[in-house]
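>>> Have a look at this fold, sequence not included:
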């Protein structure tokens, strides 16, 4: 009875965590999607007369050292971070899952070749691979997107392959094959329902990783460059003025924190 009560409490906790995470992501997603369309200010428009304007007045969330609206820049920065993280996750998840299913289903030299490729990718630190690609076109979206995708697909591949191998080894799969059920039927009805929740959890973690990586690389001036309204670069640009306007520096940092927190809470719910 005690175990049942503890389990029920844990499920309630997971449900609350998932709801909070989803709520955060919906609010930030709405701000990122709708904000740039309804906020009249241009995120790149400069007004030196409003340099470091405080919150309120003509600028709802103040202005940076160039007099650019922080509300407009935060909205565009949230859209950039959220959109880039989502596309990076898709570019990593789709080939990772497909190749994982292929390796588990076919086995043999195909599995060995894919394992070799995955091992080679894992031998390079993730950020090192991104930096190598950024060296050819610093500050551009393409190398950053490609580098993060190449780093993250391995996790999708390995989880998919290991889980699919476990499912395919079960007796009811062999029985389904003997009864004449095809590969497509087994994949849709037996394999995908098992790996689906795991892929959803990995997707949330992959998006959180991409957001942190993009912000970190921009903060050290090797990612997206100003005047692009990227959250990490906004923090670095405003850091010299922390003593005058500390809240301005904390706003993009808080937005990054809430984005990652929402994804982590959603992933926690998926694990349940």
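Perfect, thanks for sending it. As the structure is a computational prediction, the values presented were derived from the model and not from experiment.

>>> switch to C-alpha atoms for all contacts and neighbour counts from now on
Noted.

>>> for the stretch 51-200 of the chain, what spans make up the strands?
For the stretch 51-200 of the chain, no strands are identified by DSSP state E, counting those that start in this stretch.

>>> Name the helix or strand for the residue minimising distance to the centre of the chain, please.
Nearest residue to the geometric centre of the chain (Cα atoms, centre = their mean): residue 207, 0.9 Å. Taking DSSP states H and E as the definition, residue 207 sits inside helix 192-219.

>>> Comparison target below:
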């Protein structure tokens, strides 16, 4: 129990630190991430620029803060956009059953048959370098997880003696959801959301890294990695900065998620 508690605290501390950097970093740094000073090519870290300047003389700290804000905000938005309809449709399918359950299940299976990354790539082909294909593709790929988990868990709970007793006593649907379903479903959904945010951040960084996501000069983690990769031998700290931020984000999510599942 002590080890799990320590892991959870460490994960939450890392996540809060990354979230604070993403939320307040751009305002605190106060430097335009697109501002170029070509004469200061690959400048080493200093007090004025703790992470140095990149190959175009842009502040690495400013770009990292804006990149963290963009990646995390898009990941959270995508997960929420997937979790809300996925959970609602899962509850509806379990509650109604019959043909509605079969239709929604078939729709989820059809989406699941198409790899999520491929779905994002297909949408990105219609609007290269734009934000909305990434957001829409990740959301469409993730909602199936919430639907399937909610439907299977809710179907078992709705057939339980506690729910049957509540129905016989005349309690309505809102009471059953609040009293019986929500306490059992929320921990599972929270764990799914943690891993979903991590998957969305990784997907966005991977797409930017291979050049089919957001495009330069956008300050995004994957874009920054591919831009700075040719200079890894001259300025390794520049490449290490977005990699370290991505690693810390995933580590925090994994520690918090694992602790939540073990508890």
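Received the coordinates, thanks. Here the structure is a predicted model, which is why all the values come from computation and not from measurement.

>>> follow-up on the earlier one: residue contacts, the residue nearest to the centre of structure 1?
By Cα atoms under 8 Å, 6 or more residues apart in numbering, the residues touching residue 207 of structure 1 are 85, 86, 88, 89, 263.

>>> what's the counterpart of residue 173 of structure 1 in structure 2?
Residue pairing (TM-score structural alignment): residue 173 of structure 1 is matched to residue 163 of structure 2.

>>> same deal with residue 205 of structure 1?
Matched by TM-score structural alignment, residue 205 of structure 1 corresponds to residue 195 in structure 2.

>>> Tell me the spacing between that match and residue 2 of structure 2.
For residue 195 of structure 2, the distance to residue 2 of structure 2 equals 23 Å [Cα to Cα, to the nearest Å].

>>> These two - which one has more neighbours?
Taking other Cα atoms under 10 Å, residue 195 of structure 2 and residue 2 do not tie; residue 195 has more neighbours (19 against 7).

>>> so who does the aligned partner of residue 79 of structure 2 in structure 1 touch?
Mapped onto structure 1 by TM-score structural alignment, residue 79 of structure 2 lines up with residue 89. Going by Cα under 8 Å, 6+ apart, residue 89 of structure 1 touches 149, 152, 203, 206, 207, 210.

>>> do residue 160 of structure 2 as well
Residue 160 of structure 2 touches nothing, counting by Cα under 8 Å, 6+ apart.

>>> Ok, residue 42 of structure 2 next?
Residue 42 of structure 2 is in contact with 52, 53, 54, 55, 56, 57, 235, counting by Cα under 8 Å, 6+ apart.

>>> Just give the closest residue to the first one, not the sequence neighbours.
Excluding its sequence neighbours, the residue lying closest to residue 52 of structure 2 (Cα to Cα, 6 or more residues apart in numbering) is residue 45, at 3.8 Å.

>>> what's the answer for residue 37 of structure 2, then?
residue 57 (4.5 Å).

>>> Now which residue in structure 1 aligns to the one you found?
Using TM-score structural alignment, the equivalent of residue 57 of structure 2 in structure 1 is residue 67.

>>> re the thing from before, spit out the contact partners of the residue nearest to residue 37 of structure 2.
Residue 57 of structure 2 makes contact with 35, 36, 37, 38, 39, 40, 41, 42, 43, according to Cα under 8 Å, 6+ apart.

>>> hang on, isn't the second one packed against residue 56?
Yes. Judged on Cα atoms under 8 Å, residue 36 of structure 2 makes contact with residue 56 at a distance of 5.7 Å.

>>> Which residue range of structure 2 does stretch 120-139 of structure 1 align onto?
Under TM-score structural alignment, the match for stretch 120-139 of structure 1 is residues 110-129.
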